[in-house]
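Novice: Below is the structure, and that's it, no one-letter string:
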């Protein structure tokens, strides 16, 4: 008998190894009925599923189609990114630049395509594209799970539905900057599907090559894709393939790509340029935390994130845009509990390696795909983020639906109950998602929600204060928010001080504006606009000699609004008796930079008059009146010049 078994084992053909997933085999061995084919395997069935996914997704996310850009990387990715605002002629540069400390040229190119079609000032175009890709991803999840468990109805359907409408998806879909999530997910899922086809086809090389190309595209969309080689090994395990040398060797090209993209990510997020090969779009900074967290602290943060991601799967409440370390405190009691939870789950997974392929596969998928963002290496100022679960949650959705379907397989009595539970949970998720997309309507609504959740987070007060001051004109509320941010720990950051200077400048209090802009500069403000604004405050205080060096400094820096700044510089020079310098700058503003505001011609006319060019003065002031017929100061000046 023993010899017969060994002989059978040695003569198993490769095809038989890949004929079906091991879960199906386990169910068959246990005497349970496994359907050979389901309605969803037919063309009509798949069409119905696709229609259902589209409708459910639309109901869940349509309330966010008119959302605005938010002041949380959208200005870096879109509004202040010349690659997107001026895409023509810059397509190749996307491969040589990084944005917001991320190297993802395919993501940037997709945004450039958006801008080429509908302009860079239309947030709806970017959001709709995110949504469209997300719907495609939901369909791909259905196809992927159908390959993992052929013949099943409930598991592919509800795994895809939960992926489509869960409120933890909102950040990835509604936040424009997270185009990278849905795009890397698209290629990641396609790669997974092709790899399963590769296994089921008797390992035809063309499918492995296509898997590799799709994996490369996924890495070019977001660095989180680098874990795919380990996921492919999980697919081998699930499908019953022995993890032998051939299975490892064929992953080597994937691992090399992962290593390269990993090195790029670490270098860039440390503030580097990858040996001069990749340049920065935007302000130079570093994402890697400079805080001296101990290894034990970092493991606790990882455990806390691991636990909360599992919790939010079933209880998606109190979801925020930003989960700060400071707001929950360094001694937060849930940190050690989270670490214990993570350790117990991983130990249970390890012990079930030979007993439960389902548990190992599902938890393994979640853990592998979430591991890089569990803050063991601290990146940024947040302890976790909803967007990080975009692909990882597929593992947990799969586990959840498989466990419920196992009840149906045991007894038909549970069928209606299980379908009802899953359907109600999907409806609940749609309801919660509709609420969540409204939170992302604009910067004000987003960070007001974060303040509700984390009232001690200075970043949220600062960001909301900037928005409501600049966009809504709520100057007193803006001042209060920025003062609160300073009180809570943002006193060494230039941002709140600059916001205060702007608010007081708009209110007409030039003295306070100058004081706050000076504080912003003292705290390290690097924008030309800060110097320009302090110069304007000095100008309004009738201190042109102080204003001139600020305007000159601003013109040497980025974001200086050069025409506007030079116009003020010329006016300050005129008021301080430097008429010749003023004339030179007014000439640059009008003749070289195309400044066509009436005030530029009016002031140049006054300058020419000071220099004895009466005829030139009259021409310029008359031009000012052509541009602005109700310009009373210009009319009065012409009378004084005897030109009327």
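Specialist: Ah, there it is. Everything numeric here is computed off the predicted structure, so don't read it as measured data. Residues are numbered from 1 along each chain as shown.

Novice: contacts and neighbour counts: CA atoms only from here.
Specialist: OK.

Novice: could you measure the residue nearest to the spatial centre of the chain against residue 467, distance?
Specialist: By CA atoms, centre = their mean, the chain has its centre lying nearest to residue 178, at 3.1 Å. Separation of residue 178 from residue 467 (CA to CA, to the nearest Å): 20 Å.

Novice: The helix or strand where residue 124 lies - contacts with which helices or strands?
Specialist: Per DSSP states H and E: residue 124 is located in helix 123-148. Helix 123-148 makes packing contacts with helix 43-61, helix 105-118, helix 154-165, helix 170-174, helix 179-200 when contacts are defined by 3 or more CA pairs under 8 Å, 6 or more residues apart in numbering; DSSP states H and E.

Novice: now the next helix or strand after the first one, how far from the centre of its chain.
Specialist: I take that to be helix 43-61. Sequence-wise, the next helix or strand downstream of helix 43-61 (DSSP H and E) is helix 74. Here the centre of helix 74 is set off from its chain's centre by 8 Å, with CA atoms, centre = their mean, to the nearest Å.

Novice: what residues does the next helix or strand after helix 74 touch?
Specialist: Heading C-terminal from helix 74, the first helix or strand you meet, by DSSP H and E, is helix 82-85. For helix 82-85, contacts defined as CA atoms under 8 Å, 6 or more residues apart in numbering pick out 77-79, 90-91, 93-94, 108, 111-112, 115, 119-120.

Novice: Please compare the first structure with the one that follows:
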């Protein structure tokens, strides 16, 4: 399937111990997601090119992610946590990430993302109940470490600190200075590794052409439409495609602004 050769079967960095060093010090496969390719490296040492091992790894990680979803929602005192976790585990839109070997980066980064969120919620709970304590410090340290792991697997996980702020606002109806300060290191880490990915895409991958030519307004129109597209797939996933037809984005059409306006 697309990119499985690029990331696994034809990836020379997986073949020997020296390749592991190159994964972390060079852009052996773009974009630079060294932890993602390190897991592929370990998998290659254990079972070579046997596809079963890679598929089982994705399935096990997805199962762990469903448990983490349940745990987070349970900590947030949502009575339907088990239902949401089951929906997360069984929903058809998950098929691509779980069944496609290359999409290990999705399930693995989600594992780190959710684990970091769970640790941060533990930290916040300790802070509220007993103030600064060794337990709170450990939970915060684990959250920061796991967030770094998530970013080194796939930098789309840069959204974590913003998601945590949204949870604070949802639960308390306000965001205070004390809520923002502990998240500043996470924002900084996300900014640095996000820039690394952006620069890699531009100068190594050569991301250019029509798909990258949209201006800020057009990107906003795309984001608004994407929100409703994914919401629609959550409710009715059929049909599920590898590549969906490209949208026509025209900033001169009044109807194009309906999607972002509805999100706002």
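Specialist: It's in. Everything numeric here is computed off the predicted structure, so don't read it as measured data.

Novice: ok so, going back, trace the residue nearest to the centre of the first structure over to the second structure, please.
Specialist: Mapped onto the second structure by TM-score structural alignment, residue 178 of the first structure lines up with residue 103.

Novice: Now residue 250 of the second structure: closest residue in space, sequence neighbours ignored.
Specialist: Excluding its sequence neighbours, the residue lying closest to residue 250 of the second structure (CA to CA, 6 or more residues apart in numbering) is residue 256, at 6.9 Å.

Novice: can you count the residues close to the closest residue to the residue nearest to the centre of the first structure other than its chain neighbours?
Specialist: Excluding its sequence neighbours, the residue lying closest to residue 178 of the first structure (CA to CA, 6+ apart) is residue 172, at 5.2 Å. Look at residue 172 of the first structure: counted by other CA atoms under 10 Å, it has 23 neighbours.

Novice: wouldn't residue 172 of the first structure be in contact with residue 182 here?
Specialist: Yes - Residue 172 of the first structure is in contact with residue 182 according to CA atoms under 8 Å; the separation is 6.7 Å.

Novice: Burial check on residue 196 of the second structure, number of neighbours?
Specialist: Neighbour number of residue 196 of the second structure under other CA under 10 Å is 16.

Novice: which position in the first structure aligns with it?
Specialist: So, by TM-score structural alignment, residue 196 of the second structure is matched to residue 264.

Novice: next one: residue 51 of the second structure
Specialist: Using TM-score structural alignment, residue 51 of the second structure pairs with residue 123 in the first structure.

Novice: Now do its match against residue 620 of the first structure, distance only.
Specialist: The value you get for residue 123 of the first structure to residue 620 of the first structure, if CA to CA is used, is 41 Å.

Novice: so residue 116 of the first structure makes contact with residue 90?
Specialist: No - applying CA under 8 Å, one finds residue 116 of the first structure not in contact with residue 90, separated by 11.6 Å.

Novice: Now do residue 544 of the first structure against residue 606 of the first structure, distance only.
Specialist: Residue 544 of the first structure is 17 Å from residue 606 of the first structure, by CA to CA.

Novice: Check residue 214 of the first structure too.
Specialist: Applying CA to CA to residue 214 of the first structure and residue 606 of the first structure gives a distance of 65 Å.

Novice: Same drill for those two, tell me which one is more crowded.
Specialist: Remark: of residue 214 of the first structure and residue 606, residue 606 carries more neighbours, 24 against 21, as counted by other CA under 10 Å.

Novice: The more buried one: what's it in contact with?
Specialist: Going by CA under 8 Å, 6+ apart, the list of residues near residue 606 of the first structure reads residue 617.

Novice: Where in the second structure does the helix or strand containing it align, residue-wise?
Specialist: Assigned by DSSP H and E, residue 606 of the first structure belongs to helix 598-610. Aligned by TM-score structural alignment, helix 598-610 of the first structure corresponds to no residues of the second structure.

Novice: Likewise for stretch 310-320 of the first structure?
Specialist: The aligned range for stretch 310-320 of the first structure is 231-241, by TM-score structural alignment.

Novice: Just the terminal-to-terminal distance for that stretch.
Specialist: Across stretch 231-241 of the second structure, first to last residue, CA to CA, it's 16 Å.

Novice: just the strands in the first structure please.
Specialist: Using DSSP state E, the strands assigned to the first structure run over residues 97-99, 279-281, 323-324, 382-384.

Novice: could I get those strands as a markdown table with mean neighbour count and distance to residue 186 of the first structure?
Specialist: Below are the strands of the first structure laid out as a markdown table (neighbours: other CA atoms under 10 Å; distance: least, CA to CA, whole Å):
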| stretch | mean neighbour count | distance to residue 186 of the first structure |
| --- | --- | --- |
| strand 97-99 | 22 | 20 |
| strand 279-281 | 19 | 25 |
| strand 323-324 | 20 | 26 |
| strand 382-384 | 21 | 23 |
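
Novice: With distance to residue 301 of the first structure as added columns, please give the ones you listed in JSON lines.
Specialist: Listed next are those as JSON lines, based on distance: least, CA to CA, whole Å:
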{"stretch": "strand 97-99", "distance to residue 301 of the first structure": "27"}
{"stretch": "strand 279-281", "distance to residue 301 of the first structure": "30"}
{"stretch": "strand 323-324", "distance to residue 301 of the first structure": "11"}
{"stretch": "strand 382-384", "distance to residue 301 of the first structure": "7"}
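
Novice: Let me know which of the ones you listed is the nearest to residue 521 of the first structure.
Specialist: strand 279-281 (22.6 Å; CA to CA).

Novice: Which strands and helices lie in contact with the closest one?
Specialist: So strand 279-281 of the first structure, by 3+ CA pairs under 8 Å, 6+ apart, packs with strand 97-99.

Novice: Tell me the helices and strands packed up against the strand it packs on.
Specialist: strand 279-281.

Novice: Read off where the strand it packs on ends up in the second structure.
Specialist: Going by TM-score structural alignment: strand 279-281 of the first structure matches no residues.

Novice: residues near the closest residue to residue 483 of the first structure other than its chain neighbours, how many?
Specialist: Among residues not flanking residue 483 of the first structure along the chain, residue 496 sits closest, at 7.3 Å (CA to CA, 6+ apart). Residue 496 of the first structure is flanked by 31 other residues according to other CA under 10 Å.
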